[in-house]
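**Student:** got a predicted structure here, sequence first:
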Amino acid sequence: MQQLPELQNCTVLSLSGCEQLQQLPEQLPAGLIGLDCSGCRALQRLPAQLPPKLVNLWLSNCTAIEQLPEQLPASLTHFDCRDCRELQQLPPHLPPKLVNLWLSKCTSIEQLPELPPTLQVLDCRGCSALQQLPAQLPPKLKYLWLSNCTALEQLPALPSSLFNFQCAGCSSLRQLPDLSQCQVNHVYLRGCDGLK
């Protein structure tokens, strides 16, 4: 199946593993709260307007997607686009309620937009083109995973809420920010050959 029929009334749409699916209907059900397109390798784009009540969006391993809609729904709290290797950038304004952002192996993303203050998990492992993070990280951030971000040379100040910090394999990183004010219990630095 290369495309879906028009849909109505469903609240969760799971298309995980539909490798031949090339496009979604332009009008998805208005009441949709969960959309799972994980592994839809042929899917090239999303509708310009996603449902306004969408809470969870899974796009991991959608390897053909190069860009996202200009605006994601304000209701979105969980956004997973791991292994979207052709994705160039995120929308300029992320949803204000976003809690989890998973970007690991998005190897074409060079920088991130401003992150919402609600964010608690930021996974950028394997984002080998990522050159910098926003100047200010969210005050509620608990998990920051940057392992194998080989182009990353410096980090901003880390929030005191931080619990788990991974930057193993960040070979271009020159120094670490102050960790003394963080609640961090787990720090992974193996392979950070540039640290002085």
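**Tutor:** Alright, I've got the coordinates.
**Student:** contacts, neighbours, all on C-alpha from now
**Tutor:** Will do.
**Student:** the strands in this protein, which residues?
**Tutor:** 12-14, 34-36, 56-58, 78-80, 100-102, 121-123, 143-145, 164-166, 186-188 (DSSP state E).
**Student:** so what secondary structure elements neighbour the last one?
**Tutor:** Where contact means 3 or more CA pairs under 8 Å, 6 or more residues apart in numbering; DSSP states H and E, strand 186-188 is packed against strand 164-166.
**Student:** rewinding a little: now the strands of the chain in JSON lines, with distance to Glu86?
**Tutor:** Formatted as JSON lines, the strands of the chain follow (distance: least, CA to CA, whole Å):
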{"stretch": "strand 12-14", "distance to Glu86": "22"}
{"stretch": "strand 34-36", "distance to Glu86": "19"}
{"stretch": "strand 56-58", "distance to Glu86": "16"}
{"stretch": "strand 78-80", "distance to Glu86": "15"}
{"stretch": "strand 100-102", "distance to Glu86": "15"}
{"stretch": "strand 121-123", "distance to Glu86": "17"}
{"stretch": "strand 143-145", "distance to Glu86": "21"}
{"stretch": "strand 164-166", "distance to Glu86": "24"}
{"stretch": "strand 186-188", "distance to Glu86": "28"}
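**Student:** take the ones you listed and lay them out in a markdown table including mean neighbour count and distance to Leu46.
**Tutor:** A markdown table is the format used below for the strands of the chain (neighbours: other CA atoms under 10 Å; distance: least, CA to CA, whole Å):
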| stretch | mean neighbour count | distance to Leu46 |
| --- | --- | --- |
| strand 12-14 | 14 | 14 |
| strand 34-36 | 20 | 11 |
| strand 56-58 | 20 | 11 |
| strand 78-80 | 20 | 14 |
| strand 100-102 | 20 | 18 |
| strand 121-123 | 21 | 22 |
| strand 143-145 | 21 | 27 |
| strand 164-166 | 19 | 31 |
| strand 186-188 | 14 | 35 |
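**Student:** for Pro134, which of those strands is the nearest?
**Tutor:** Pro134 lies closest to strand 121-123 among these, at 12.0 Å (CA to CA).
**Student:** dropping in the other structure now:
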Amino acid sequence: MTALSELLADKTAIKKLPSSFGLLRNLKTVSLSGCKGQSSKSWMSRFSSWILPKGSNAINLLPSSVSGLCYLTRLVLSDCNLSEGGIPIDLGSLSSLKTLNLSRNNFHNLPRCIGRLPKLNALWLSKCTSLQSITELPTSLRSLIADGCTSMERLSIQSIQKSSPFFSLARCHKLVEIQGLESLESTPSIHMEGCYNLANDFRKSLLQFLFKGDGRCASLPPDSEIPNWFSLQKIGSSISFHVPTHSVGEIQGLLVWATYTTKEESDMMIIGAPYAIIKNKTKGHQDTFVPTFYATHVTCEDNSCVWRIPLKRYQFVMESGDEIESIIVGEEIKVKKCGIHLLVNEPDVLVEYGTMVQQVDFDTASAKDGKIVCAKRVRDDNEAGTSTPNEEKFPKRLRIEFEAQE
């Protein structure tokens, strides 16, 4: 038994693992999904069962100590009727653990010991419907899957130090905000379909943060509409334009937005994630920009996805006068509207969602075909009046409006 490296016992009749389990040093994978365990028979447990909801009793499926599992990399305890008391206190000492699945359990709060796991990359908490908040995540975490945590109101990611993390938070109906989003070094990939309760201030900051990203893709909260400062918008799944002639800098990137719905009526479906195809029809080449997530949750209501595409990183050439076409593709979706905004000289896109974007102080010549209207020394209402020291925080940027080609 000491040489055992995998224990796969999903949906078996195991009630409680023996204390010697913690001594199996060569174990690398343990999967006990669906093993409901054995409820504690202590008088405190029985008293708790009278005042707590059914199914919330502490479960003693695991032994009290697991510190001997020094090579364990994957632990699956989904649907095991666990609450906070069912997680060994020394779980945080598992120095090799990379994947932990605690989905469909009865936590109200995430056990603190999980935040001490030094190498944890992926944490699954899907359908933990009693979970009210998630805090103290491991610094090493790259992926958090918490779909269907219908009681969760707040998520704190301030401790995460890894770049480009992935968060799946679909159907977290009570979620108000994600704390620490601005502290991430790079833009995450994020799912927020069905998150109807987000605070307005958080919605604004979320869009600001995503638009400063580095080629990532995000599925946005419901009712997210293409901002009116997106220079080019069109009904349907494709949009074409000619690269404008302008006097300041070069085009560094694209913001591509798609609003779509399911082809079939459904409250919630999981489908392949939509992707964007960008064609330079003048030069005869194209690139496909696929999200880092392979599936997404969609409803029959409007869903939105946005890409930020840095051209130099993908070596996509786009010069003045080139005809560019953007196509949004998805097997089971119907794209209702798409939009494109050009980023010039990598400006910060500081916007207030639903209001006018901060405008530019550049003089720009119109293109010969008359399809470009350039704003000249326009300021939004926040800048009107006397200047203030805060003006330094709002960089100048170029705003170019297009007419879509029919």
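**Tutor:** Okay, I see it. All of these numbers come straight from a predicted model, not from anything done at the bench.
**Student:** host element of Met44 of structure 2?
**Tutor:** Counting by DSSP states H and E, the element that carries Met44 of structure 2 is helix 43-51.
**Student:** and the residue of structure 1 positioned farthest from its centre, what does it touch?
**Tutor:** Ranked by distance from the centre of structure 1 (CA atoms, centre = their mean), the top residue is Lys196, with 29.7 Å. Residues in contact with Lys196 of structure 1, defined by CA atoms under 8 Å, 6 or more residues apart in numbering, are Arg174, Gln175.
**Student:** how near is it to Ala151 of structure 1?
**Tutor:** Remark: distance between Lys196 of structure 1 and Ala151 of structure 1 (CA to CA, to the nearest Å) = 17 Å.
**Student:** could you do Leu112 of structure 1 as well?
**Tutor:** Distance, Leu112 of structure 1 to Ala151 of structure 1, using CA to CA: 14 Å.
**Student:** ditto for Leu189 of structure 1
**Tutor:** The value you get for Leu189 of structure 1 to Ala151 of structure 1, if CA to CA is used, is 15 Å.
**Student:** what residue of structure 1 takes the place of Leu155 of structure 2?
**Tutor:** In structure 1, the residue equivalent to Leu155 of structure 2 is Leu133, according to TM-score structural alignment.
**Student:** burial count for that match?
**Tutor:** By the measure other CA atoms under 10 Å, the count of residues near Leu133 of structure 1 is 18.
**Student:** that one contacts Glu153, doesn't it?
**Tutor:** No. Contact criterion CA atoms under 8 Å: Leu133 of structure 1 and Glu153 do not qualify, at 10.0 Å.
**Student:** can you count the residues close to Cys167 of structure 1?
**Tutor:** Neighbours around Cys167 of structure 1, by other CA under 10 Å: 24.
**Student:** wait, what's in contact with it?
**Tutor:** Residues near Cys167 of structure 1 by CA under 8 Å, 6+ apart: Trp145, Leu146, Ser147, Asn148, Cys149, Val187, Tyr188, Leu189, Arg190, Cys192.
**Student:** how many neighbours does Gln286 of structure 2 have?
**Tutor:** 16.
**Student:** an error on my part: the question was meant for Ser19 of structure 2.
**Tutor:** Counted with other CA under 10 Å, residues neighbouring Ser19 of structure 2 total 12.
**Student:** what about it, distance to Asp79 of structure 2?
**Tutor:** Taking CA to CA, one finds Ser19 of structure 2 at 22 Å from Asp79 of structure 2.
**Student:** with Arg104 of structure 2 instead?
**Tutor:** For Arg104 of structure 2 relative to Asp79 of structure 2 (CA to CA), the value is 5 Å.
**Student:** aligned to Ser78 of structure 2, what sits in structure 1?
**Tutor:** When structure 1 is aligned by TM-score structural alignment, Ser78 of structure 2 is paired with Ser60.
**Student:** that match reaches Cys81, doesn't it?
**Tutor:** Yes. Using CA under 8 Å, Ser60 of structure 1 makes contact with Cys81 at a distance of 4.4 Å.
**Student:** helices of structure 2, start to end?
**Tutor:** With helices called from DSSP state H, structure 2 shows them at 43-51, 200-210.
**Student:** let me have those helices in a markdown table, extended by mean neighbour count.
**Tutor:** Converted to a markdown table, these look like this (neighbours: other CA atoms under 10 Å):
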| stretch | mean neighbour count |
| --- | --- |
| helix 43-51 | 12 |
| helix 200-210 | 17 |
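**Student:** need those helices in JSON lines with distance to Lys334 of structure 2, can you?
**Tutor:** Formatted as JSON lines, those follow (distance: least, CA to CA, whole Å):
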{"stretch": "helix 43-51", "distance to Lys334 of structure 2": "48"}
{"stretch": "helix 200-210", "distance to Lys334 of structure 2": "23"}
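**Student:** that concludes my questions; thank you for your assistance.
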